[in-house]
Each structure stands twice: as C-alpha cells, then as structure tokens.
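> Generate a structure from the sequence data that follows.
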Amino acid sequence: MVRKIINILAIDIGTQSIRAGIVNSQGTILAVSQQLQEVDSPFPGWAQQQPKIWWDLTKQVISDVIKKSKVEINSIKAVSTCGQMHGPVGIDKNGNITTEWTQIWMDKRCENICNKIRENFDESKLIQITGNPITTGWPSFKIKWIKENQPEIYNKTKWFLVPKDFVNYQLTGVASTDPSEASGTYLYDYTTNKYSNYMAEVLDIDLSKFAPINNSYDTIGKTQPKISREIGIPANIAVIAGGGDFMVSLLGLGLVKEGTAVDMTGTSTLFVVHKDKPIINPSVQNLRHVIDGWIPFTILDTGGLSMKWCKDFLSSVNLGEISYEQMIEMAEKISSGSEGLIFYPYLLGERKQDNIHAKGCLFGLTLNHKAGHIARSVMEGVGLALGRDIQTFKNIGVDIKQVFCVGGATRNKLLYQIKADITQIPHILTDEPEASLRGCGLLAAFGLGFIKSFEEIVFKENANCIIIEPDKKKAIEYKALQLEFNRMYDHLIGYWKGLVVPNPS
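Next up is the predicted model:
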C-alpha cells in the first residue's frame, strides 16, 4: 500500500536567521525562505533579541515560502517548529509579550544568580537531579534574573516560553514545551523526566510559569483561524511541539543511532554525542533528544561567530567588504600553525564558571603576521577549542571514531580539514543544507503516523558527502600546538578571573 504524502510547514527560529520550508512527509524539501536578523549586545556578556521581530520575520518567511513552493495551500496539513534554545519569552494572561527584549542562549547577565546558587547549595547534588552543571545558559537562571531585576515583568508574566514555543503559542494560543527544551531549564529531574518542585524551591521561581511538557512529535493544538488568515495557511491544522534546533537537525540528517558524534557549527560550535543516558560530569551538559535518548554536549558559544568576527574585522581594516571565500583563500596560503599565532575563540566568554569572563585573544603576534595569519589562526583556534572538548569526552570513556558535521560552517572545507588534522579523526561533511527544516518535517510525519519508525531515516553516506581524512603528517605539529593552546588557556583563566566586568544590573 502506497502511503499518502502530505506537506508540512517547517519553521526554524535561528539566532542569525529565521527560515521556513515546505517539507513533505517523506522528508523532501520543496522550498525554503530566509530572513536575517542581528543579536543586540548593549553590555559585555549581554546578548538579546526581540520576540516581536521573531514573529514578524516568521510571518514573512511563511508567506514567502508558500509563494515560492507553489504548493496547493490545503496540501499543508501541519506546522512543525524548532529553534535556538533557552531564551525565555514572557507572555501575560492576555497573550501579550512582557519581555520586549529576550535574553538568548548566549547571554550571561545572570552570572551572579548562578554564583549565589553555588554558594548556597551543593552543585554536585544538583547535578544528580538535573544532569547538568550550573551555567548562565539555562532559562531558569535567566528568569530568576528577571524576577530580581524586573519584578514587574516577572509578576505579570503567566508563561515563560522559549523561541519555538513562543511561535507555537502565536499559532495556537496553547502554551507547551517538549523534553528537549524542558530538560534544559535546570528545573527538570532527569531521573523522572518531570519538572522538579525541589529545583523550583532552590531557585525560588514559580513552576506554574513553565509550560506543560509534550513529546516533541505530539500535536499540541491547531492553527487559529485569525492567525491562519493573516499568514495564509489553512486553519485548524496540527501544530507539532517541535524541539531544540540542534536535536531536530540530528534527526533531519538521519543521525539517530546511539553513539553518533556530531560537530554542529552555526553561530556556536556544539560537539554532541547521542547516548541512551546522560553523561553526568561537570564538564558536560545534557539534553533530552527529540527521539529516544539523550544528547550530552559541550559548546563554544562563538565557534561560528568567530568566523564572522574575523571576516568583519578584515573588512574593516581593508576599507571594503571581504567575502568568506576571500578570507578562506587568505588562510589557505598560510602554513599550519599560523607561524606561532594562536587565537582563543571566546568572544562572549564561556559557559563554564571558571572561565565565564573569557575574552577573544590573539597570542604571539610578530612583525611577520599578516591578514592571512589572522584568518588561519581563527580557524585553528576554533579547532583547538574543539580538540579540548573531544578530549573531555575521551577522558570519560566515549569512543569517537568519526565526526559528522552539520551547519552553515560546513561550506568552509579548510576549517574542517584543520579540525580533522588537530583531532586526527575523520570528519564527514553531510549533504543536507536544511537539516533543521527536514527534521521538523520528519517529526510531524512521525507524529501524524506517516513514518512508523525513525529507523526508516537512518543516515546513509552518498556521493554528495565529503569525507575529510586527517593528515597524519600534521599530527605531531598539531599535538604540540594543542599543548601550547591548553597551557596558555590555563594561564589566561587566572587573568580573566581578575577582570572587573561592569554589571549594569
């Protein structure tokens, strides 16, 4: 029996862009539309965006992609959304936005909140409940900051919703979240897969302000007629709970097997593995997958942004726009090691408490260094930071034989050759440029019964995949550079800790 094929509206609320796609229930992408956006950083460590802009751009890309796809409107049977994680959007009892600016995942203004929790509670015991170390990334600390610094906003807020849940709320009027996001609130008990009343007491925030948890593939509501008319989609079609962007991207690539290791570089660089259970370790963070299992990970907040910073910097001194391709060409002309120039890619600090005030740093500048050296050292710095993270996983017994790569940075093959050479592990550049949108479509297809098992979509290497093998001749050179990177990193921690950072709160 031939299965019926439907179309699904997929949405990705990214950090640097918002995208929509029409995806059919077999995972084929028919059309994509995108709108770019910026991150506002008014003070050191702050990173914020406006939910109103998210929604305005979402409506725009939906309209654009429907026109571009030329599909029959009534063939769209569901909406499925993923997005950047952890940024709490306040919604009042009337459905109005209470947080004009939302602290996004990389915002670190709640550092003092985190410090107070560490001072008053045993973090090692909290990790045994949440599965996670205390970091500024988790929404509960951001919400605690709102409670202490903007009590009028906290008090009138009925729901705090992360970006994709905010969009789902606009579509349905229903407040809901999924396990991938709930597990990252720092209010989630990984042993029960439920919110923890105890953790809410620890943080002294109201658990009722957090949305009910549904499976990532569950239907949480239907599109409201008024909104449907406004954006040009059918009314009363299913809206799927969705999930965090990088877990949904893994699904979109078909990377559903336990043990898979993935480098995901877009704005940040995430190094993730798919495991049956979380890895309880203070250096590793854990989130529920959108399918069965967990995603232990490490993160470099500016892994991808470092490339953009470098391009913008070189453009500013060149008095003219330099493309990524030109930047890569500059770097290709420079030998491995950048003639002793080392870049530390911590432009927005780190999530680790001992290095939250880290800064970007070019170490070892000489009169011989030119623009190309800076370009290559930035790529090597991101690779060396990845090398530290991979070693963290190896030290706790995770066997990594190959690394799948996804994200906008995969267009930069030099970057991944550098990563392969530093880690001496093959890197596979996957051939699905819209993994997150495809993953949204597949979540909906499974939830609505058009896919019987996620095993149907297991990743298969094909001619379009690029396998980057490590250059064995560079192993000794990069091993020495990694040791030097690590040695200086340890010294810089002491310097960064002593920095006086103004706190506008």
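> Going by C-alpha atoms from here, please, whenever you check contacts or count neighbours.
Noted.
> P433 against A409, yeah?
No. Using C-alpha atoms under 8 Å, P433 is not in contact with A409; the gap is 10.4 Å.
> of those two, who's got more company?
Neighbour totals were compared for P433 and A409, and A409 leads with 20 against 16 (other C-alpha atoms under 10 Å).
> distance of that one from T157?
Separation of A409 from T157 (C-alpha to C-alpha, to the nearest Å) stands at 37 Å.
> roughly how far apart are I22 and K77?
11 Å.
> Find residues that contact each of those two.
Residues touching both I22 and K77 (C-alpha atoms under 8 Å, 6 or more residues apart in numbering): 7-8.
> The two: who's more crowded?
Legend: neighbour count by other C-alpha under 10 Å for I22 and K77, higher for I22 (29 against 22).
> Please identify which helix or strand holds that one.
Using DSSP states H and E, I22 sits in strand 17-24.
> which helices and strands sit right next to the longest helix belonging to the chain?
Longest among the helix segments of the chain by residue count, using DSSP state H, is helix 371-395. When contacts are defined as 3 or more C-alpha pairs under 8 Å, 6 or more residues apart in numbering; DSSP states H and E, helix 371-395 packs onto strand 269-273, helix 305-318, helix 324-332, strand 342-344, helix 413-423, helix 475-497.
> before we go on, could you also do this sequence so I can check it against the first one:
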Amino acid sequence: MTGDLILAIDVGTGSARAALVDAGSGAILEIAASEYDQIVPAFGWAEQRPADWWSGTVVAIRTVLGKHAGSKTGIAAVAACGQMHGTVLVDSQGRLTRDTAPLWNDKRTVGLVAGFEHSNPPSSYLAESGNPPTPAWPGFKLAWLRDNDPEAYQAAATVLMPKDYINLHLTGEIAMDEGDASCSFLMNPRTGRWSSAMIERLGLDAAKLPPIRSPLDILGHVTAEAAGETGLPEGIPVLVGGADYPVAVLGSGVVSPGTASDVMGTSSIITLITPQPLLDPEICNVRTVEGHWGPFTLLETGGDAMRWARRAFHEKSLSYADIVAKAAEAPAGAEGLFFLPFLAGERLGAHRNARAQFFGIGAKHGLAHLHRATLEGVAFAVNRHIRVMEASTGQKLERVVASGGGARSEFWLKIKASAYNVSILVPRETECGIVGCAAMAATALGRFAKVEDAIGHFVHYEHEVLPDPAWAETYARMQPVFDKLYRHSQALYDDLDRLEQR
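Just a heads-up that it's a prediction; the model follows:
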C-alpha cells in the first residue's frame, strides 16, 4: 500500500480540511474538517488567526489518519490549497509578527484603492499588475499594514498566503505559488516575477516578498516537529501547492481554452482559460495550475440572491427547494420582470456601490415571477460578464463546467445554460479543490506526464444540462434590455448614497 495515497489539505475561510485521496484514481477515501471563526473588528473588516488555520489543519489531519488504517505508511505526498489574499506576516524565524491576518473579503483598504484609481489610469498599471485594483489584493493589504501596524510590518521578514503558512509549519520552507502571486497586484504577468514598478508604486519593501514557484514543485519535506504535531511520518514530500480558486477550477476539469468554470457559491465566478491574461479594467486574471491564464469576473451576489429572497420574502420559512419549485411556476422571462442582482454592489468598475432592483413589475406579477426573475437576473449578470470576456478574447465560449452550491439546482442550471446558450457540465465529485490537489501531487510524483492528464483520469461528469431552445430565445431578447438597465441605473447609485448619508 506504500505510496498509494495523497494527503490533500484545503485551508478555507470556514474550516481547515484534510482528505486522503487514492493516488491512482483520484477517489476521496476520507475527509475531515475543523472549523474556526472570522473576526470582525469593524464594519467591512474580516480577519482570522493563522494559528487557528494550523491548529485546525492538525486536527483534520489526525482525524483522517485515525479513520484510515495504514494511511501513515501509504501517503506519498502532501498538497495544500488555501483561501486567497489572507496576508500573513512572519519574521525570519517563521513566527507571526501579527496575530491576525486580513482576509480576502476584508474591505479596510477601500480608501487606498480609491486613491490609487484616482491617481493611476488603467493603461499605466494593467500590464505590470495583470489586474485592476480591488480591496482584496494583498498589495493593498500590505500597504495598509505598513501604515496602520508599522511595528508588525517592520518586524516581518516575509509575507505569506494562508496555505503558505501551513506549508511553513509542515516543512520550514517558504514560497508562494504563481496563482496566489498573480492575484497580489504585485506580479508582472509577462515575466511571472515580482514587479518592481508595482512594488515601488505602492511603496512596499520588495525584500518581504517570498520566492514565486510553480504549484507542482516539491517545496520540502515534513519535518520532525511537524510529524510530531500531525501524526504524519517525517520526510513525506510537500508540494508548493496552490490558491484554492485555481486549484478548484483545475479539479473541475477546466483546463483548456473554450471551456469556462462557473463557480456558484455566495458569489458567482466565471473563469475562462486563455494563453495570456486579458488586460481589461473589468476583468481579473489568475495564473492557472497547468500554466495557462484564467481571466475571471466575479458577481458578488450569486447564490446569495436566493438566500436573500428566502429571508426577505419568507423569513427563512421555506427551503431552497421550495423557492426553486415556486420559481418554476412562472414562465421563462417572468413575463417581462427583471432583477438586477447587485445586493452587495460590484467588485470591479466605477460602481462598487451598485444596488439591486426589480424592474417591470405589473399587476400580473406574483411571488413566482419574483423568484424566477431573481434566478434569471443572476444568469443575465453572469452572461454580461461572459460576453465582456468573449469580446476581449475573440473566443466563443463552447461549454461551461458548474461547481459550488448553485450546481445542485437543476432548474437554475437550465436557466443559466439557456441564458449562456451553451451546455453546462456538472462534475461527479463536488470537492473540486481536493481533486485538484490530488492531481497536482500525482503529477509531481511522476504518475502523469502533465497535470491535464491527471485531470482527464480523475474528473468525471455526472450529467450535462442543455439549453432549452424556447428559453434561450426569450433570454436572448431580454439580455439587451438587462444590459441597458445596468448602464442606465449607474447614474442613480451616488444619489442613493447621498440619501442614506442624511
């Protein structure tokens, strides 16, 4: 049995998870999780303690090892992925200089971002950063820490992302993978190295940035100290690993141009696979595990639109299945009713203060129309993003792979397939991040020539959702109206903000 298993670790926002995966088939044999909380010191802030990530990882590893007989001698490699953008400061001994790290959803840098946008036109930084500015990026988080916690910043020798901190505990070695680095606002997408221009523009210390390495590289090996804490045997190879988002895209089978990933959780993220990044103020870019680029757009309110409707219309008394069944009572297009799903604003563009709205309500409309319009509004908003990326690449989308909680609703998938007018595939294994970690490790161990081969062997699709021709025709006529509503409503958002300030 020796060498037949891979230990995959996923450092999420809600929990640390560990899984034992069959190195030959990619099948998940055991999985365990250990939860921890977010800390909210002020409105719009979100932090966690990196020490909690490590203690949670230890608990999860020990749990899966205890569940699977012989696993200690059967693990061939360890591969981790983790939440992106969580900015961890450590000193030269690997000790935290700040007990907490601001997370991906922390908005404390919004003022820094606004100031940067005011002083720097996109043409002056997109080629160096590969991305438009947002409060999520670690470059802005580092600038905030420099200004607001100078003692921790000055004492820090290196900045790490969450999975890098776990790898440091496992191996004593430091690196950042290309995926996390590409979304730092500090990596030049052409060279794959830290951008001295962006570092200087943000006033940061280049010496604090770790080496950038391929996620498939062997970073180091489990140390005696880590073995004692986790129960793992000393000396097991540990990969550099990857950011959870591109690793999950990999684990869903999206590895070639013409295919898109639609990750529907709280938000909705559409990712294309392209040879080069798309340098556009409305598009973000992440380096993919297999070495391509993943231009992506993020709709802040994806699955959260249904969660809002369940609370607002039913005070949580109905299940999500009940809401979907109610939406199915209305015809496609909800008889001319539109929903703009910007309940939490937008991440990119000049209108982060965008608002949600229903448009076109008439006496004929009822609750079923409202629910269907909510689901369709998310599909229209995502389709707008798809067409922005298609226009930038000149490449037509051929198929979409769905994952996340939204992939469990067949009805919503049918709406989206019809709005996009392409088929949607649903992976059999929903733990796409774990599968991606296993594929990376199996490739690094030499079981596959390239990671795409591992994915072809590991990933299988449960079913395919095809567009409904009649729905697709209705949605094609509605999409231009949705787009016009989107553009014309922007003039009102600042007015709404001023009303709330009084």
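> coming back round to it: as TSV, the helices and strands packed on helix 371-395 of structure 1 with mean neighbour count and distance to V262 of structure 1 would be great.
Shown next, in TSV, are those (neighbours: other C-alpha atoms under 10 Å; distance: least, C-alpha to C-alpha, whole Å):
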stretch	mean neighbour count	distance to V262 of structure 1
strand 269-273	24	5
helix 305-318	17	19
helix 324-332	17	23
strand 342-344	25	22
helix 413-423	23	12
helix 475-497	15	21
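> and of these, who's closest to I356 of structure 1?
Closest to I356 of structure 1 of these is helix 475-497 (C-alpha to C-alpha; 8.2 Å).
> quick one: the closest one to structure 2 mean distance?
Taken over the aligned residues, the distance from helix 475-497 of structure 1 to structure 2 averages 2.6 Å (mean C-alpha distance after the TM-score superposition for structure 1).
> residues contacting the spatially closest residue to Y461 of structure 2 that is not a sequence neighbour?
Sequence neighbours aside, P427 is the residue nearest to Y461 of structure 2 in space, at 4.1 Å (criterion: C-alpha to C-alpha, 6 or more residues apart in numbering). By C-alpha under 8 Å, 6+ apart, the residues touching P427 of structure 2 are 252, 401-403, 459-463.
> do the same with S34 of structure 2
15-17, 56-57, 59-60.
> do that again at 10 Å, thanks
S34 of structure 2 makes contacts with 11, 14-18, 52-53, 55-61, 63, as judged by C-alpha atoms under 10 Å, 6 or more residues apart in numbering.
> for S17 of structure 1, same thing?
34-38, 54, 57-58.
> So which of these wins on neighbours?
T58 (24 neighbours).
> Next, that one: secondary structure please.
Classification of T58 of structure 1 by DSSP: H, G, I helix; E, B strand; the rest coil places it in helix.
> R229 of structure 1 versus that one, what's the distance?
15 Å.
> How about I468 of structure 1?
I468 of structure 1 sits 48 Å away from R229 of structure 1, going by C-alpha to C-alpha.
> again, but for E123 of structure 1
49 Å.
> Please identify which of these two sits among more neighbours.
Neighbour totals were compared for E123 of structure 1 and R229, and E123 leads with 16 against 12 (other C-alpha under 10 Å).
> correct me, but that one touches K116?
No. Using C-alpha atoms under 10 Å, E123 of structure 1 is not in contact with K116, being 11.0 Å away.
> ok, now which ones touch S268 of structure 2?
So S268 of structure 2 contacts 261-262, 297-304, 378-379, 381-382, 404, 406 (C-alpha under 10 Å, 6+ apart).
> Please identify which of those residues is nearest to G362 of structure 2.
Using C-alpha to C-alpha, V378 is the member of the contacts of S268 of structure 2 that lies nearest G362 of structure 2, at 20.8 Å.
> Alignment lookup: the closest one to structure 1.
In structure 1, the residue matched to V378 of structure 2 (TM-score structural alignment) is V382.
> can you count the residues close to its match?
Per other C-alpha under 10 Å, the neighbour tally for V382 of structure 1 reads 24.
> Next up, the contacts around it.
When contacts are counted by C-alpha under 10 Å, 6+ apart, V382 of structure 1 touches 269, 300, 302-304, 306-307, 343-346, 415, 418-419.
> Pick out the most distant pair among those.
Between any two of those, the greatest separation by C-alpha to C-alpha is 18.4 Å, found for Y346 and I418.
> measure stretch 280-296 of structure 1 end to end?
9 Å.
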